[in-house]
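Engineer: I'll drop the sequence and a predicted model, then ask my questions.
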Amino acid sequence: MTLTAGLLLLSVFFVLLVIGVPIAISIAGASIATMLILFPFDVAVFTSAQKMVTGLDSFALLAVPFFVLSGIIMNNGGIAIRLINLAKLLAGRLPGSLAHTNVMGNMLFGSISGSSVASAAAIGGVMSPLQEKEGYDRTYSAAVNIASAPTGLLIPPSGLLIIYSLVSGGTSVAALFIAGYIPGILWGLATMAVAYFIAKRKNYPVARKVTFSQGFKVFLDAVPSLLLIVIVLGGIIAGVFTATEGAAIAVAYSFILSVIYRTFSFKLLPKMLLETVEVTAVIMLLIGTSSMLSLVMSFTGIPEAISAGLLGLTDSPIIILLIMNIILLIIGTFMDITPAVLIFTPIFLPVVSAFGMDPVHFGIMMAFNLCIGNITPPVGSALFVGCSVGKVKVEQVFKPLLPFYGAIILVLLAVTFIPALSLSLPKLFGL
């Protein structure tokens, strides 16, 4: 019966996805259909509904709407342009300095807003016209913006890592946040390395020199925005407040900062709140239905079967991790990050735990894989937004993106097989 139930669960889920049913509804439909063959009707319906509600009964999940609202306020609060000016300063006189400014801008703004889409839109929307004016190829500019947009999902604070913490059984949010720094920065540096060689070959212009006083003014202007990271992460690491309380502080700080910058409009507040509710509702529905799915999978024994299958295939952790990377890369190309984390964490985490992989390390590896899917067709949201603001078609930008994909994959392999890249900072802070 459990084998039949497992096959039914997978079959219904993928059939619903193929015919275009939204993923949350597909998860719920497959879960309920499977429960109905395992239990009587009333028990199946009651248990499914109860699990969906209890799956959302978590204080940690309050961080999600707060971080979403914080990102929306920042996106409308004039913070992006100040971070772009700082990125210009940091890029210095590298060949193709505007492209490097784009990458650094995405790293800075993405880490604060926690959204690759917002980063691609805000930073790319400013940088693409500037690069075109300086003679940069439009497809190259779009590729640089797209390739670096997901760095903010790894560099904390990150709502994605909070969701992983919840579904993995309580992995430390503070440890995950700190662990994301080095992989996220390496992603950005890899993108800059590719941009450097292309800029050198195409002889793209170098930025003009900036005086010390000009640079100091730009730095001071950006400090208040950067302080958000220091306050939120510093408070969480020091134990002053939880990740959820830190998210609420991020909302208050970004609101105050936008008012000080005189870029906040109270007329836009209802729209911002509505957008926050819409995004949060989608995430919460996914979490609720995924809780049902995890219950059904525990009854059918799917995680144990996959774990036994992988461990029976080989006893080499290297081969198993390579297989997982390939699967997650494929999954990321057609599934959004949040549902992928919710579905595949309970499947793969027991496997890596069997050979002693740290759940923090695995969480960063998984997030890194799925972030790549954010910039690949057919459902890469940052890819489509980056093409839109860059005024290019997806088919035009795909070839310029290939060398960036190659560099990012190399960093992924380093993150996968060098645990210190993810674990050294958490250990340094005693997490």
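Structural biologist: Received it, and whenever you're ready, just let me know what you need.

Engineer: drop to CA atoms for contacts and neighbour counts, all remaining ones
Structural biologist: Will do.

Engineer: for the residue nearest the centre of the chain, which three-state class applies?
Structural biologist: Centroid-nearest residue in the chain: residue 153, 3.3 Å away (criterion: C-alpha atoms, centre = their mean). Using DSSP: H, G, I helix; E, B strand; the rest coil as the criterion, the local structure at residue 153 reads helix.

Engineer: where's it relative to residue 68, distance?
Structural biologist: With distances taken as C-alpha to C-alpha, to the nearest Å, residue 153 is found 12 Å from residue 68.

Engineer: next: residue 92.
Structural biologist: From residue 92 to residue 68 the distance is 32 Å (C-alpha to C-alpha).

Engineer: with neighbour numbers in mind, choose between the two.
Structural biologist: residue 68 (24 against 17; other C-alpha atoms under 10 Å).

Engineer: spit out the contact partners of residue 144.
Structural biologist: Neighbour list for residue 144: 99, 102-103, 191, 195, 401, 404 [criterion: C-alpha atoms under 8 Å, 6 or more residues apart in numbering].

Engineer: included below, for side-by-side comparison, is a second structure:
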Amino acid sequence: MDTSLLATIVLFGSFFIMLVIGVPISVGIGISSLLAALTLVPLDIITFTAAQKLFEGIDSFTLLAIIFFMLSGSIMNNGGIAIRLINLAKLFVGRMPGSLAHTNVVGNMLFGSISGSAVASAAAIGSVMTPLQKKEKYDPSFSAAVNIASAPTGLLIPPTTAFIVYSLVSGGTSISALFMAGYLPGILMGLSIMIVAYFIAKKEKYPIADKVTFKQGLKVVFDSLPSLSLIVVVIGGIVAGIFTATEGAAVAVLYSAILAAFYREIKISDFPIVLKDTLVMTGIVLFLVGASSIMSWVMAYAGIPQQITDLLLSISDNPIIILLLMNIILLAVGIFMDITPAILIFTPIFLPIATNIGIDPVHFGVILIFNLCIGITTPPVGSALFVGSSVANVSIESVIRPLFKLYIPMVIALLLVTYFEWISLLIPRLFGLM
């Protein structure tokens, strides 16, 4: 058997087996990579090269941006941001049928973009919205489904660590361009969920929120402005070239700390816990990045990306068909794998195929992350699904049926983003980032 083919079988076969038996993904990536490397090069070379690639993978200034954004998100999760953004969202969509469902979606879009975490968004927004929706006699499973489906919108709307990870592994795709490219797809994802929620709300006769006076509306906007200003400061500074993404992330930490102190909803004694949580998350991400660097080296040495490219191009050279196949594969990957390891593993495989058929790396990054955003809402391992169900106190089985009604518009939105590249590239081009 050809050594490259053997390495491919060992790499993905052993990795899949370890996923099934419950081995942590980062450990599974490392072990499967080493096993595959044994079919290609001697053990002494593997030992040296693997250690070298592990440290090379995390020796990046850009990775600091992920750490700082995680810290900023942790501070904001504990700083009383959610309720202010929910009030603002309700101001925008409160007069629509099923106003609380739409408020949930817009709240996730706002809070998710600030915290940079779908799980944090599902927990923070869901914990506030669930009692309100229960009081208005919303179906608990429907409420949970809307919260779960909309939680990942913040992974497309910047600032988001998902694009930073993609930039790192894709060879330096502009973070500024990726951030700007995420706005319209993220909004489209949220709107697609709201359209279905609207018709369900009309059918079930869910109530419309009370009218808000001009004075009340002004107060809501004023209360939320400090939180929303974070996006303007960080994204505006990065796009304008005032600071890099890493420096912008550090600014986000300082801003969120000042904001938490201003709102007086986080104590100084809470900061050690916030720092500890951030360190744990950082350790997980850095180990994933390091292990994925070893896997990338093995795949490149074995010529796996080229093999997969040749295989897909042998099926068809039509970009429409190839993009459809990649979407199907990535949606399947998202069902079984969390977003960060999936980005690290599949970007080196699919990005060369995408560029080979004329897809811009920025556009492909949006397609990739959109697919994986849907994945984290699906069973059996969707993190947003588990957190959203837990917060709403409903079983996963009961929430699956209403979720399926929301998957359809989300996939339609994904296909629109895939085949109409201007949805992703319009804003980066307007800002001269491409």
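Structural biologist: Sure thing, it's come through. Note that the structure is predicted; figures quoted are calculated from it, not measured.

Engineer: residues in contact with stretch 418-431 of structure 1?
Structural biologist: Here stretch 418-431 of structure 1 has contacts from 172, 174-176, 178-183, 237, 360-361, 364, 414-415, using C-alpha under 8 Å, 6+ apart.

Engineer: not counting its neighbours along the chain, what's nearest the counterpart of residue 381 of structure 1 in structure 2?
Structural biologist: Matched to structure 2 by TM-score structural alignment, residue 381 of structure 1 sits across from residue 383. Counting by C-alpha to C-alpha, 6 or more residues apart in numbering, residue 383 of structure 2 lies nearest to residue 376, which is 5.6 Å off, once chain neighbours are set aside.

Engineer: likewise for residue 210 of structure 1?
Structural biologist: residue 89 (7.7 Å).

Engineer: quick one: that neighbour and residue 213 touch, right?
Structural biologist: No. Using C-alpha atoms under 8 Å, residue 89 of structure 1 is not in contact with residue 213, being 11.8 Å away.

Engineer: of those two, which one has the most company?
Structural biologist: residue 89 (20 against 9).

Engineer: show me what that one lines up with in structure 2.
Structural biologist: Counting by TM-score structural alignment, the partner of residue 89 of structure 1 is residue 91.

Engineer: with structure 1 overlaid, how far apart is the helix or strand hosting its match on average?
Structural biologist: Following DSSP states H and E, one finds residue 91 of structure 2 within helix 81-93. Aligned to structure 1 and superposed, helix 81-93 of structure 2 gives a mean residue distance of 0.7 Å (mean C-alpha distance after the TM-score superposition for structure 1).

Engineer: which stretches of the stretch 301-434 of structure 2 form helices?
Structural biologist: Along the stretch 301-434 of structure 2, counting by DSSP state H, counting those that start in this stretch, helices occupy 304-315, 319-336, 339-356, 361-375, 383-392, 396-419, 422-430.

Engineer: what's the closest of these to residue 224 of structure 2?
Structural biologist: When the helices of the stretch 301-434 of structure 2 are compared by C-alpha to C-alpha, helix 383-392 sits nearest residue 224 of structure 2, at 23.9 Å.

Engineer: follow-up on the earlier one: the helix or strand following the helix holding residue 91 of structure 2 to helix 81-93, inter-axis angle?
Structural biologist: Next along the chain after helix 81-93 of structure 2, taking DSSP H and E as the criterion, comes helix 99-115. Helix 99-115 of structure 2 runs at 130 degrees relative to helix 81-93, counting by axes from the mean of the first three to the mean of the last three C-alpha atoms, to 10 degrees.

Engineer: distance from helix 99-115 of structure 2 to the middle of the chain?
Structural biologist: Distance of helix 99-115 of structure 2 from its chain centroid, counting by C-alpha atoms, centre = their mean, to the nearest Å, is 15 Å.

Engineer: that one packs against which elements?
Structural biologist: Helix 99-115 of structure 2 makes packing contacts with helix 63-77, helix 81-93, helix 118-135, helix 140-150, helix 183-204, helix 214-239 when contacts are defined by 3 or more C-alpha pairs under 8 Å, 6 or more residues apart in numbering; DSSP states H and E.

Engineer: can you do 10 Å?
Structural biologist: helix 63-77, helix 81-93, helix 118-135, helix 140-150, helix 183-204, helix 214-239, helix 245-263 (3 or more C-alpha pairs under 10 Å, 6 or more residues apart in numbering; DSSP states H and E).

Engineer: follow-up on the earlier one: residues contacting the residue nearest to residue 383 of structure 2?
Structural biologist: 118-119, 148-149, 151-152, 331, 334-339, 382-386 (C-alpha atoms under 10 Å, 6 or more residues apart in numbering).

Engineer: okay, now the closest residue in space to residue 88 of structure 1 that isn't next to it in sequence: neighbour count?
Structural biologist: Once flanking residues are discounted, residue 88 of structure 1 sits nearest to residue 101: 5.0 Å by C-alpha to C-alpha, 6+ apart. Residues near residue 101 of structure 1, counting by other C-alpha under 10 Å, number 26.

Engineer: next: residue 308 of structure 2.
Structural biologist: 15.

Engineer: how about the contacts made by it?
Structural biologist: 314, 349-350, 352-353.

Engineer: please spell out the PyMOL selection for the buried subset of the residues you listed.
Structural biologist: This is the PyMOL syntax for the buried subset of the contacts of residue 308 of structure 2, where burial follows 16 or more other C-alpha atoms under 10 Å:
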select buried, resi 349+350+352+353
